[in-house]
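J.: let me see the structure of the following:
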Amino acid sequence: MTGTLTPVPDVRALLRGAIELEPTAAGLLPHRLPAWARAQTDDPQLRLVEAQPSGVRLAVRTTATRLELDVLPTKRQYAGVPARPDGRYDVLVDGALAEQLTAPGGNVLTVDMMTGAHTFEAGEPTTLAVGLPAGETAVEVWLPHDEQTEVVALRSDAPLEPLADDRPRWLHHGSSISHGSNATHPTGTWPVVAARLAGLDLLNLGFGGSAMLDPFVARTIRDTPADRISVKLGINLVNGDVMRRRVLGPAVHGWLDTIRDGHPETPLRLVSPIFCGVHEATPGPTAPDMAAMAEGRVAFVAGGDPAAVAAGALTLEVVREVLAEVVERRDDPHLVHVDGLDLYGPADAERLPLPDNLHPDGETHRLIGERFAALPGW
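T.: Here you go, the predicted model:
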């Protein structure tokens, strides 16, 4: 017979993978950038995605057989296309995936991709019930990687202790692919796949649409303890058509200088973009594919002119060349360049095409994660 469920008075010590936990009217909102960094940008995209808990999980050791977790999700939908599925909560027991849950309801943020307009509809929290086997277990509940989630309350029928973790800490920064776009569940994103295979404790600073060489992100990395660091750059710089070749190399050098101020000898991987056919030789900006929108699906096209490359416009081919040059020029024995084409290249695209022309599906996330974990040098 199980005991009465007792509220956990402070969930903070049980949550892992966030930079900061913000008290809200509902509970705790995990952030993957600190408040001082968030104050340095008014970009609604970055503010949205850094508060989506990719890599954030409840991690406990317990003899409990029942947990109840109250959450308030904020669902993101796109006007004119079918509703996105509810985010999944992966429940791992002693390291194995035991259950997947969803939280129907909650808030709904609707985005018009053509105008950028947002509408917000408030909703109510949902209770997730987790059943556990008898005896002491290590339990992780991974929050949805692409669905903002406020942790409202936690109850259990036995005491909960923070799950000890002595694995090396891996801090990774990247774009929506690193964030987990088009992965089907939170432990299926490529950084989580790689971390689990390599025996690393992941802190994921992948921000959808927002790997823009923002200085406050470099300073956040500089100031955050880490045993391994990787930075995956390029696709968002092309997506937004925000930079020219003249400034890309010096900007990346400056970013690496900032990181090295806090991590002078930490193993560091600079990762170039994976293959993306629409932007290999065509600059941005990226635009919605109107034909796909008319069919009720989301896809993207390149909106730039290939002739602009001669004047310094960025493509993925150009970015890879510049990043390789940066690593070659730096006197840094702990810095390694990883060619994104070794993680997902043209031959892979023939077999596993990007469904929306930008983001990999779940099978491809696993492939990228397996290949990243197998790279030498860590």
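J.: make it CA atoms for all contacts and neighbour counts henceforth
T.: Fine.
J.: quick one: the strands in the stretch 251-378 of the chain?
T.: Assigned by DSSP state E, counting those that start in this stretch, the stretch 251-378 of the chain shows strands spanning 268-271, 286-288, 300-302, 335-338.
J.: deepest in the core, which of those strands is it.
T.: Burial of the strands of the stretch 251-378 of the chain is given as mean neighbour count (mean count of other C-alpha atoms under 10 Å); strand 268-271 ranks first at a mean of 23.
J.: next structured bit after the lengthiest strand in the chain?
T.: Counting residues, the longest strand found in the chain (DSSP state E) is strand 66-78. Of the helices and strands lying after strand 66-78 in sequence (DSSP states H and E), the nearest is strand 88-93.
J.: for that next one, buried residues please.
T.: 88-93 (16 or more other C-alpha atoms under 10 Å).
J.: to check against the first, give me the structure of this:
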Amino acid sequence: MTKDLITTPHSDVFIRGAIEIERTSAGLLPHRLLQWARAQCADGQILMVEAQPSGVRLVFRTTASIIELDTLPTKRVYVGLPARPDGVYDLVIDGKLDRQGSVSGGRILRIDPATGAANLEQGGPGTLRFSGLPVREKIVEIWLPHDETTELVGLRTDAPVEPVTDLNRPVWLHHGSSISQGSNAGTPTGIWPAVAALRAKVDLVNLGFGGGALLDPFTARTMRDTPADFISLKIGINIVNADLMRLRAFGPAVHGFLDTIREGHKHTPLVVVSPIYCPIHETTPGPGAFDMEALGEGRVAFVARGNCDEVAQGKLTLSVIREQLEAIVARRAASDPNIVYLDGRMLYGEADTKILPLPDALHPDGDTHKMMGERFADAMFSEGGIWRGQLK
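T.: Predicted coordinates for the structure are as follows:
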């Protein structure tokens, strides 16, 4: 540890974007679902991704030129595939990305993609260090890795830090799938919701869950009880690739999800976003699966295993889901003027696949995340945007 640095105890007052903070033996673990919600689902996937701090950041005011952050990361290793890079921490100063870093070491969650079996190997914390920062009063945000579970262990600086209580930005609450969590984006401020939030100068609470945008009632209740000035729901791709439900169940499930949110947010502007363009599932239903041939070559890709003939029996595709969501929102808008529909193909459409194809056939890359975030911010928050007149 560097001498003459001030140690600041970790506190909830410095953490934004989390739903709950758990105190562990190591430090503070941000969660994006409450404990009671986690207890209602035994699925290891949702329990893993909700603890990955997508959109979560430390925020404080300081004149410090040196910042050291001790964390205990949990890194994923997929058996038979190339090693994943260490999670990235983005240092944002006064709203602008300044630099990045990573923390080595930590725990390792070793996963067999063929069977889903997982084993956790213990490890110790590491240190992230930023030095040479401008010696002036500034608002510092350290965005935690969007895809790496991160326990906050220690914070040291060469000048005092204090909570930021006067930022006064509108809160944007978003829910979606792994694309919203940030799959295939390289950095936490590079995921499309973060790109949009920084562009629009709003405070993001990101409930994007890899494999977990499944219209779960506990997610709807979490959103109902979370303060927000704007709400967005990106629904569809997980429903299809999990082959979770049929057409008969889908419509009532969407209505129920929206009804629950409206119990706590009766008039909050709300946009329902349909899936982005994804060729493998446009007209082919799920389930989705790993492309085993690609795995054999040491790369990750996905395929659709459903039968197109089954759509007539109620199996869902992205095309069917878009039609249903647009109709549901139109029906509700007759009595709810604050709900709107946004076609996800406005963020990433068929023409975009020619220039920016999905590298694994399912998730966008970093450049596509940037484009999607900019398009969403412009559609919703810019001059003439749907939500622009409601920005405080």
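J.: rewinding a little: any chance of the strands of the stretch 251-378 of structure 1 in CSV, with distance to residue 318 of structure 1 too?
T.: Converted to CSV, the strands of the stretch 251-378 of structure 1 look like this (distance: least, C-alpha to C-alpha, whole Å):
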stretch, distance to residue 318 of structure 1
strand 268-271, 14
strand 286-288, 16
strand 300-302, 15
strand 335-338, 15
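J.: which residues sit against stretch 88-95 of structure 2?
T.: Stretch 88-95 of structure 2 is contacted from outside by 97-103, 138-145, 186-189, 198, using C-alpha atoms under 8 Å, 6 or more residues apart in numbering.
J.: so that stretch matches what in structure 1?
T.: The aligned range for stretch 88-95 of structure 2 in structure 1 is 88-95, by TM-score structural alignment.
J.: average gap between the host helix or strand of residue 152 of structure 2 and structure 1?
T.: For residue 152 of structure 2, the host element (DSSP H and E) is strand 149-157. Following the fit onto structure 1, the mean deviation recorded for strand 149-157 of structure 2 is 0.7 Å by mean C-alpha distance after the TM-score superposition for structure 1.
J.: give the next helix or strand downstream of that strand.
T.: In N-to-C order, the element after strand 149-157 of structure 2 by DSSP H and E is strand 161-162.
J.: so that next one matches what in structure 1?
T.: Taking TM-score structural alignment, strand 161-162 of structure 2 hits residues 160-161 over in structure 1.
J.: again, but for stretch 304-320 of structure 2
T.: Going by TM-score structural alignment: stretch 304-320 of structure 2 matches residues 302-318.
J.: would you mind measuring from the aligned partner of residue 345 of structure 1 in structure 2 to residue 226 of structure 2?
T.: Under the alignment (TM-score structural alignment), residue 345 of structure 1 pairs with residue 349 of structure 2. Distance of residue 349 of structure 2 to residue 226 of structure 2, given as C-alpha to C-alpha, to the nearest Å: 31 Å.
J.: list the contacts of the residue nearest to the spatial centre of structure 1.
T.: A centroid search over structure 1 (C-alpha atoms, centre = their mean) returns residue 179, at 1.9 Å, as the residue closest to the centre. Contacts here follow C-alpha under 8 Å, 6+ apart; on that basis residue 179 of structure 1 touches 54, 145-146, 189, 204-208.
J.: which of the residues you listed are buried?
T.: 54, 145-146, 189, 204-208.
J.: and the helices in the stretch 201-350 of structure 1, which stretches?
T.: 215-223, 235-239, 245-262, 290-294, 316-329, 346-351 (DSSP state H, counting those that start in this stretch).
J.: how much does the last one stray from structure 2?
T.: Compared with structure 2 after the fit, helix 346-351 of structure 1 shows a mean deviation of 0.6 Å (mean C-alpha distance after the TM-score superposition for structure 1).
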